[in-house]
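> Sharing a sequence plus its predicted fold:
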Amino acid sequence: MASREIDNQIAELGGLLQAQVDDLALLIVAAIHAEVEFYHADNAVSGDSLFASARDNLSHVFRSLEGTTGPDLSSAVEIGRLRAEQGVPLASVMDSFRIAAHQIWQSLSGAIAGMSADAALALAATEKIWSAQDSYTEAMSGAYRDHATARAIDDEAERAALVEALLEGHHLADYTRWDIARMLAIPAQGPYVVVAAQPPMPGRMPLPDIAGRLRTVDVYSAWRLLPDVHIGLVHVGSRNAYRKVVELLGRVANTPVGVSPQFDDLTDTAVSMRYARLAMQSVPSGMLVKEFDDSVLGVAAVSAPDVTRKIAEVVLGKYDSLQDADKELLAATFRAWMLANGSVDDAAEALSCHPNTVRYRLRRIEQVTQRSLRVPKELTELCLAFEIADRL
């Protein structure tokens, strides 16, 4: 059969099928509702919308047989964008296009059989419809992915703004802190902690998928990545939940992580973020996770950093001019003595040294700072100063 004759017959096929577009589109919609779970379990896409998209798809393919289809794939692009906007999973969209392709093939086969066409015509017509269907499907899926990506970026940007408002204590339009918490799926009743993790480099996530990991232990959280810190508000509804959070952080952390004291009121989130940052910045060597204890001294030490640093300088005096090794040794001795409630023997046991060694080091602290451990006011100043030195 001559090429021109084949082209004419293919165009005739296209015209026959184009006349059946509405009936075929209805068959496709019925099959989609029957075979694709999303469409018969969800009302996000109306039957009219499915009919319109099926009709556009069929018309594009059949016009390719008639030779009247140009390079315009705008309807495919619009369908891809619309389904992404409607939240239809791409797999479900592709299933609907598979059903449409099957219907196109059945219709073409029936029309060819009715014309008693030879193999050359069948092959040429088949090549045209698959080429047209492929280009249409590719344009649709590309538009779907582009729009879904844009939506995800918009959603993430909106979520980041909500998290930042909650952490910083800012108002966002007419929303209260508790409104924002609910929008982020954070329970409105505490207790909470703030977690601060140091990025391995600016802008790099130090705790990838931490929200998802915490959900596996039934803990809700919201996170914000800043250039110098990864901050999270974490709901810890029980002592057991809190321990699960700390244990999980210990397993996944590769950089220093600080955990604030627990708090019940979302209005305390901003100050708790500061405590978490300070804990992160003072993680001891050999550790990766530090919990900020909520002792009176600890809170006092960090409440006004500029002021408390000056207090430490004044109280500790010449202590800061000592070699680092000496400072660490004296500070460790003082902490051990305090934890031992002033017992030299217990401090010596904790430090694995002789009690006289502890006494000698305590006298050195008195000499360097010119403050006596036996005078309550001066001891209080030393306790606060060493707490400040340890935390800031």
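Received the coordinates, thanks.

> From now on I want contacts and neighbour counts done on CA atoms only, so please keep to that.
OK.

> OK, contacts around residue 196?
Residue 196 makes contact with 229, 230, 231, 232, 257, 258, 259, 273, 276, 277, 280 under the criterion Cα atoms under 8 Å, 6 or more residues apart in numbering.

> With distance to residue 139, neighbour count and secondary structure as extra columns, can I get the residues you listed in a markdown table?
Listed next are the contacts of residue 196 as a markdown table, based on distance: Cα to Cα, whole Å; neighbours: other Cα atoms under 10 Å; DSSP: H, G, I helix; E, B strand; the rest coil:
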| residue | distance to residue 139 | neighbour count | secondary structure |
| --- | --- | --- | --- |
| 229 | 41 | 23 | coil |
| 230 | 38 | 21 | strand |
| 231 | 40 | 25 | strand |
| 232 | 40 | 24 | strand |
| 257 | 46 | 32 | strand |
| 258 | 48 | 29 | strand |
| 259 | 48 | 28 | strand |
| 273 | 47 | 24 | helix |
| 276 | 48 | 26 | helix |
| 277 | 48 | 25 | helix |
| 280 | 49 | 27 | helix |
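
> Okay, strands next: where are they in the stretch 151-300 of the chain?
Under the criterion DSSP state E, counting those that start in this stretch, the stretch 151-300 of the chain carries strands at the ranges 192-197, 221-225, 230-235, 257-259, 289-291.

> Use this one as the comparison:
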Amino acid sequence: MTRRFPRRSTSPAITLSADIVDRLHGLLPRVGEDVVAAIIAEVPSYQDALAGPMGGTIRTAVGVALGGFLSIASGQGAESVPATPEALEGAYELGRGEARSGRTTEALLAAYRIGARVAWRELSSEAVAAGLPPEALVEFAALVFAWIDEVSDASVAGHGDELATTGRVRQRLLERLVRQLLNGATTEVLDDAVERAGWPPPTTLTAALVPPSQVSSVLALVSQDTLVLEDQSAADDATLLFVPDAHGHSRAVLLRTVEGRGAVVGPAKPWREARTSYDRAVRVREAGWGEDTEAHLVPLVLGADPEARADLRASVLAPLSELRPATAEKLTETLRCWLLHHGRRDDVAAALFVHPQTVRYRMGQLRELYGDLLDDPETVLALTVALG
């Protein structure tokens, strides 16, 4: 496929004679090897890279680039300078390969600068020896370095495109991993998804539901391995983040990070059980209870099955069912305070804003209605849960 690249003007100010071009063509294999050797010596990230298959690719790219340069310099490609398809395509693919190898554009451009220096030194010496007038060296230098700029631009474009493509692919794999976590996938499926995405599994994951407008600022302050899913319908208009290893002291840091941002943070759970953290965060967010789900464990437990709790409440309050509603309400609240304050009469009175004698009277009524059941541990537990 032919690609279009941003162009620099490389129309030659000079045209090399056929004799000079022939001499330079014969020099190209040696120049290519010298360029590669100089890159190995001067750019640390290339010291081991040029020995294997990638080394062959780079040597080929150098040869194609130099050959394309001579084609331009000889005037053969003067009308088609903006195309130079072989050299530019080779440089583009070289940039993509360098991105896949993990090398930066800085390293890539350093290699080009070194290559330009070596190529200019050797080609200019040979060109002069072959009859190029010394006064033409300035134009020759401009042609060499303009050509290097051209092919390096193509390589940078390839490097950027590869990173963008790789990033999109990895993001899709990470989103798939999040969905598998939410859907309760098996250990084998999750481990395979982790390997495919190249994601380092942590000890725990913590769900955070964050308003979309706050996601970027939160992501800037948490682990770069945080998983993100934007379109999880159960979270309404919130974006789901799964933050790695935000347990122990790190939880306080995460809570400070989201403070005031309208987020909800679930509990830290073993990473394969992250769905539990998400579910809890959703429940607290729907209830509007605040940022930290772990500050609301009692209401979460009591509200886990509202219908069952209503049935339990009706069952344990059955002895009050024959009373007038106002009386039943007063005794119910007194019984609740009595349970919560472990029967301490003064504390119960203070909580109800009544006289301790009133508490004594009401508890007498309750003991008449419940009998020995108020001393039965199972009944006390049922009453505590129902009235908590």
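Arrived safely, thanks for sending. The model shown is predicted, which means the values in this text are computed figures rather than measured ones.

> TM-score them against each other, please.
With the length set by TM-score structural alignment, normalised by the length of structure 2, the two chains reach a TM-score of 0.68; 331 aligned residues with a Cα RMSD of 4.3 Å.

> before we move on, the earlier item: return the member of the contacts of residue 196 of structure 1 nearest to residue 36 of structure 1.
Minimum distance to residue 36 of structure 1 across those is 39.1 Å, recorded for residue 232 (Cα to Cα).

> State the distance from the residue mapped onto the closest one from structure 2 to residue 185 of structure 2.
Residue correspondence, TM-score structural alignment: residue 232 of structure 1 in this structure matches residue 242 in structure 2. For residue 242 of structure 2, the distance to residue 185 of structure 2 equals 16 Å [Cα to Cα, to the nearest Å].

> Which position in structure 1 pairs with residue 142 of structure 2?
Residue 142 of structure 2 is assigned residue 127 in structure 1 as its aligned equivalent, the criterion being TM-score structural alignment.

> Tell me which residues touch the alignment partner in structure 2 of residue 79 of structure 1, please.
With TM-score structural alignment as the criterion, residue 79 of structure 1 lines up with residue 94 in structure 2. Residue 94 of structure 2 sits next to 57, 58, 61, 155, 158, 159 when contact means Cα under 8 Å, 6+ apart.

> Grab the nearest non-local neighbour of residue 75 of structure 2.
Closest residue to residue 75 of structure 2 in three dimensions, ignoring its sequence neighbours and counting by Cα to Cα, 6 or more residues apart in numbering: residue 15, at 5.7 Å.

> Assess the claim that that neighbour and residue 71 are in contact.
No - contact between residue 15 of structure 2 and residue 71 fails when scored by Cα atoms under 8 Å: they sit 10.1 Å apart.

> Neighbours of residue 300 of structure 2, how many?
By other Cα atoms under 10 Å, the residues close to residue 300 of structure 2 number 16.

> now the residue nearest to residue 75 of structure 2, what's its secondary structure?
With DSSP: H, G, I helix; E, B strand; the rest coil as the basis, residue 15 of structure 2 sits in coil.

> ok, it to residue 148 of structure 2 distance?
Counting by Cα to Cα, the gap between residue 15 of structure 2 and residue 148 of structure 2 amounts to 17 Å.

> Please apply the same query to residue 22 of structure 2.
Applying Cα to Cα, one obtains 21 Å for the distance of residue 22 of structure 2 from residue 148 of structure 2.

> Look up how far residue 9 of structure 1 lies from residue 16 of structure 1.
Between residue 16 of structure 1 and residue 9 of structure 1 the distance is 11 Å, computed by Cα to Cα.
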